[in-house]
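Participant: sequence and predicted structure, then a few things I'm wondering about:
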Amino acid sequence: MRTKLERRMTAALLPALLLAGAGTVSAQDGAPFQPLPADRTMDVINDGTKSVYKTGSAEGLSGAGHPFAPSETMGADSTNPSNLLPTIYGNALDSAGNEIPNTLPSTAENPYNLHPDPVVSVLSDDRGPEEDLARVIKRLKEATDWRELWATLQTRFRGGLRVPADPRRGDREVIGRGNGAGQIGERVAVRVDQDDVQFAIDILEGNEIDRVYSGMPLLNYKGPEQMKVVDPETKSVTVHQVWTRNAVMSDTFGIDPSNVLDEEWTIHYVIDVVARGHEDFAPFVMYFDDPNLRNGTAVPSVALDGTFFPMNEGKRYEFEYKMAPGRFWNLTYHWGWRVHPQRIQAIENTLKVAAGKTLDQWEIDVFGAAPSSSEEAKLAAISMIGDLAPAKRMWLALKALKEYNFNGRDANSTARLLVDEIEAAFFDWKNRNVLPRGVHDDPDSHVTLFYVNNTIYGSVNGHDGSTHAQPRWDEWVTRGSTLKVKLLNGDYFPHAYMNIDFGGLRGWENTFHNTLPLNGQGPWFTFGRTNWMPNTINPAVVPPAELPEGGYTQNGIFGSAATMEGLGDLATTMEEAREMTQGEKATLIQQELLLASQLSSSNTNADGLGEHDVEIEYRYDPAQRLRFYQFDPFHHGVAIWSVH
């Protein structure tokens, strides 16, 4: 019996990954999917502050073409790109020509080949964190701002919930708190309600509340507690997700497939779709070639959209999703295409190793093994999150507001300023397609990414992210374009950068049927099935931020709230916890990590943010639907920012 250590797969991040070997299959000959041909030589330069990558060439694969123009081979009227692969109704093959089970997502007879029909039920409460926080903020504004209170009072009738009779609505009054038409809502907030404040803190911390998203924090520190193992008896593992307007929330950060390395298995998805979360369920599964054929090395192979199944808000969907044997599995993405890239979440294979550590160990070394086991452990974990994170800014201001209990509505009152900060941070939190307050894009880069709260905010020069529209980099339409990325880190631990190709080098096939009549999205997004490869060899490491002088109370972190007496001992406690945690990590970083020289870098900009530059020369044509995928390989989860 092999030990767990012996069964661990070599990481997809190591240089050995690029030995992507067998198969001489042309991308255009209609043959089954196999690993890409061997010529994936890359040029890399890294001087500690800048990483320069030149990708492998597509010559001999799809041939030079124009993915965003009609294909000559498919007729002048075709809108298909030149590197579209023919659809093949069969499982993908490994490099020895053996089928990889459960890699055919759809057939003409069965468009949902990898799962039976889901079990669907109705949620008793479909409120998500956005709706709940908006409600709290409105009540806090009523309690601290006369104008907000007066505006609310103008919408109320005498008696609070009584709606007058009106022949246009019927001849009876509607009274009470039921589901009757015309219900007005809750009482007016006449003072800061500490129950409201605590409820918002509970949402941010992921404490137990009466909501379907209970336990899933907006402060992303619970990764170490979200690791699961496939059950050896049932060959299954349960994943609970909540799909909201702005995010895919999950109780699972990583899965250990040790018990099913040689067996097919299933993921039992329990998905709650809350208000404005309507979306297609579209898990994108990435597989390696059979590591038994590669001396344990993880070589990229096939990736596929497992389904496009429309999900409506206010419903729970339970899917039994079929997986290939565990030794093939790399990771699974869950993305919502209507609000992208921020509505996305990844579940990693915890056996993978990145820079000398397993992925679960990366989370543990930053946030502790059980970050929600005590208040002290929670504060230590949250202290590692950067103060410019919108969720952290809301949390700190709410913590301070708990110390105030007065009815003052003066514009200069501390309570009023704190509520203004909470609202501004709330709007920052809702949109990761723009950089939050206090962070500025780099005019000399095409893309600026800001790592904070264990996730990524981003901007593309010339793109207005305020509309939540998908960011695009239209300069890359054929091979030869060079991307410049500015990486900024606001967290107090290192992050990293990887860039992945989803089908530009080899092409893709669309195996799904039209779901538009069912209010779905397929086949708007014609991934279907493809090969994947990294555009970067080793990850580019972004050093941690420096804590601003004066800690949590100065340096403009809270905008107009110049003083934060309400934090009291909390600021000192969190500072001590942060310093202790960082000190404990220093030895680990020096002794255990293969990228010690980068990980110990203290390269920061004038604002104290960790900084690193990346350039990538793309020597192949882009995929039409997604030009490149960017993520943090050390702390994946929701640390994702893709560009179309």
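Facilitator: Thanks, I have it. All of these numbers come straight from a predicted model, not from anything done at the bench.

Participant: rest of the way, CA atoms for contacts and neighbours
Facilitator: Noted.

Participant: tell me which residues are up against whichever helix in the chain runs longest.
Facilitator: For the chain, the helix that runs over the most residues, judged by DSSP state H, is helix 569-592. Helix 569-592 has contacts (Cα atoms under 8 Å, 6 or more residues apart in numbering) with 356-357, 365-366, 379-381, 383-384, 493, 551-553, 596, 599-600.

Participant: again with stretch 100-115
Facilitator: Residues contacting stretch 100-115 (Cα under 8 Å, 6+ apart): 89-94, 264, 304-307, 319-325, 511-513, 528.

Participant: of those, which belong to strands?
Facilitator: 304-305, 319-323 (DSSP state E).

Participant: and which of these is nearest to residue 148?
Facilitator: residue 319 (44.5 Å; Cα to Cα).

Participant: wait, that closest one sits on residue 118?
Facilitator: Yes. Checked against Cα atoms under 8 Å, the pair residue 319 and residue 118 is within contact range at 4.8 Å.

Participant: and here's the other structure:
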Amino acid sequence: MVAGAAVAQAQTNHPGPLPLPGDLSVELSPDGKTTIFTTGTAFYDEVNPFAERPPSNVLPTVYENATDSGGDIIPNTLPSTPENPYNLHPDPVVTDINPRSPEEDLRRIIQHLNEVAYSEARQATDQEFFANGKGVPADARRGGIERTGSDAGTIEEDGASQIDYDKVQMAIDILEGNPVANRAYSGLPLLHYKGSEFVKTVDPETKNVTVHQIWTRENIESDAMFIDPSAVPNEEWTITYVIDVLRRGHEDFAPFMLLFDDPNDLDGAALPHVAMDQTFFPMEEGKRYTFKMKMPPARYWNLTYHWGWRVHSPRIQSVENATKVVAGKNIVEWETDVFGENPSSTEEKKLKAISMIGDLSPAKRMWKAFREIEDIAPAKPHSYLRTLVDELQASFEDWKHRNKLPRGVEPSPDHHQTLFYVNNTIYGTINDQDANAQPIFHQWETRGATMTSKLYNGDYFPHAYFSVDFGGLRGYENIFQNTLPIGGAGPWFTFGRAHWFINTAAPALVPAAERPDTYEEGSYYEVAALPEEASEVAQGVRPNWLEHPGNNGYWTEPTAEGIGEHNIAINFRYEPSIRLRYYQFDPLHHNVAIWSVH
């Protein structure tokens, strides 16, 4: 289709199906180390969207539901109208909750251990006033009150001098996702090994499924990694979202739903169609919001990813259609083949599953240190406790920031970005960019740009790379709404509705890491002894499921440190959407394995 005809079709067909480029490609470098992707070609005029407005790929706003290739209306695909800004859900039910987050509790527990390990430093201060002229502020170590008199620099003698093992166990429970009393996050692990348990099914009677999420400073954790909608292929259904907004989790709730065209019109093929923010509703910390979201018939549904623009890309999580097949295998099987079924049901299964997570994972490093402290012998020198506490503090800081690489992993100077897969999530960095800033690939403003990435894998199972475009190539619209009346950020944020498409013609495999041959005995890096029935990979056997269908010709030798690696390059032949340049994730283990770039 010539460009002019394609543009005309886009202008008139939206929000119906728009043209799908057929000229994207993938090739492997001769040495097998780099997968080179070339995207489809734009059929809009070349206009720099960051310098000229409006961009050529912005479509007219149409207040109608989308239609499929057969001309049928797809229900529940118009997220907002002037008359009803929140068109796909009634007002949420809002209640108060305990706002304590996993981050807050872990920080307090690590602080307690630090006071025990460095008790003499804690007692050493005799400072009465700080440099700014104020007395010692309120501090739990000083009884929680502000002191400004003669005793301003003293600390109570009955401070922490012994390890509180209940607190240590609480930290382990937080990381493993065990029950934690009076916490909204109870049961949601920071070690991402329970995905095979997080499969929800749409009830055929109520045509509803309930999803619980917690939103924290940099994380969204969910009890649903997959939803099986088999009961409602031709019927509208609902997702009841129970969203607990914990400390520093203030955000706008924005589930972004991706739809296929009707497979019944396409001989069963799953072809990209539209995607949209289903709502953009402000949420405050310390509150539980219960939304009932209307969904189209399930034969259209691909996935929904949940994102928070204030802390993006770390604050993000995806729920996949459990019936999908990815790289020749059901998407849930990719998870169960690694971690087993019901991995938290016994201690043996739990240890086996956690053993698949790489040892450079900040969450796993904390877990191992807490377990070592739990079993620490009284005869151990005090310096050993300090080593463990120092490790906890450093790993905690690494865990909090996914916009930088954790200790032990360095960015590649030869690539624009470096991604590190570990703990079934992704840490990332863009060269020459502040890790505290939102990731932005400034080099791509118009077609012809190339993005290169080093991919490292620290987990003991393979990951994969995939990238998707949200409207830059095929077009997108913005439905503006003013959220100021309900405490939102204002009218400049929009309900986006985009015609999505893939940037990468196939997943690129990132080979598994190799386990160290030895661990220093007695150190925090030592792994627990694996049971005899431990996973094949943990025992050094390479099972069939590690042979990714696209693995032929890939260079799979790990780095000197045993980390799996691969490289990718994407040649962009269109202008990006100004909302998001590219979405990148692991298609085999999606959930929180996402690191997108603006």
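Facilitator: Cool, the structure landed. Just so it is clear, the structure is predicted and the values come from calculations on it, not from any experiment.

Participant: thinking again about what came up before, other SSEs contacting the next helix or strand after the longest helix of structure 1?
Facilitator: Scanning forward in sequence from helix 569-592 of structure 1 by DSSP states H and E, the next helix or strand is helix 596-599. Judged by 3 or more Cα pairs under 8 Å, 6 or more residues apart in numbering; DSSP states H and E, helix 596-599 of structure 1 is in contact with strand 540-542, helix 569-592.

Participant: if I look at the spatially closest residue to residue 487 of structure 2 that is not a sequence neighbour, how far off is residue 78 of structure 2?
Facilitator: Of all residues not flanking residue 487 of structure 2 in the chain, residue 282 sits nearest, at 6.4 Å (Cα to Cα, 6 or more residues apart in numbering). Between residue 282 of structure 2 and residue 78 of structure 2 the computed distance is 19 Å (Cα to Cα, to the nearest Å).

Participant: neighbour count: these two, which is higher?
Facilitator: More crowded of residue 282 of structure 2 and residue 78, by other Cα atoms under 10 Å: residue 78, with 22 against 17.

Participant: ok, back up a step: the ones in strands among the contacts of stretch 100-115 of structure 1 into JSON lines, with extra columns for neighbour count and distance to residue 211 of structure 1?
Facilitator: Below are these laid out as JSON lines (neighbours: other Cα atoms under 10 Å; distance: Cα to Cα, whole Å):
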{"residue": "304", "neighbour count": "27", "distance to residue 211 of structure 1": "33"}
{"residue": "305", "neighbour count": "27", "distance to residue 211 of structure 1": "30"}
{"residue": "319", "neighbour count": "21", "distance to residue 211 of structure 1": "21"}
{"residue": "320", "neighbour count": "20", "distance to residue 211 of structure 1": "24"}
{"residue": "321", "neighbour count": "20", "distance to residue 211 of structure 1": "25"}
{"residue": "322", "neighbour count": "21", "distance to residue 211 of structure 1": "29"}
{"residue": "323", "neighbour count": "23", "distance to residue 211 of structure 1": "30"}
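
Participant: still on that earlier bit, where does the residue nearest to residue 487 of structure 2 land in three-state SS?
Facilitator: At residue 282 of structure 2 the chain is in strand, as set by DSSP: H, G, I helix; E, B strand; the rest coil.

Participant: wait, what's in contact with residue 324 of structure 2?
Facilitator: 302, 330-331.

Participant: which position in structure 1 pairs with it?
Facilitator: Superposed on structure 1 with TM-score structural alignment, residue 324 of structure 2 falls opposite residue 352.

Participant: with residue 16 of structure 2 instead?
Facilitator: Mapped onto structure 1 by TM-score structural alignment, residue 16 of structure 2 lines up with residue 34.

Participant: now its match, what's its secondary structure?
Facilitator: For residue 34 of structure 1, the assignment made with three-state DSSP gives coil.

Participant: and if you look at the one 10 residues further on?
Facilitator: Reduced to three states with three-state DSSP, the structure at residue 44 of structure 1 is strand.

Participant: isn't it up against residue 56?
Facilitator: No. Counting by Cα under 8 Å, residue 44 of structure 1 stays clear of residue 56, with 11.2 Å between them.

Participant: please enumerate the strands of the stretch 301-450 of structure 2.
Facilitator: Per DSSP state E, counting those that start in this stretch, the stretch 301-450 of structure 2 carries strands over the ranges 301-307, 316-321, 325-326, 329-330, 417-422, 425-430, 450-457.
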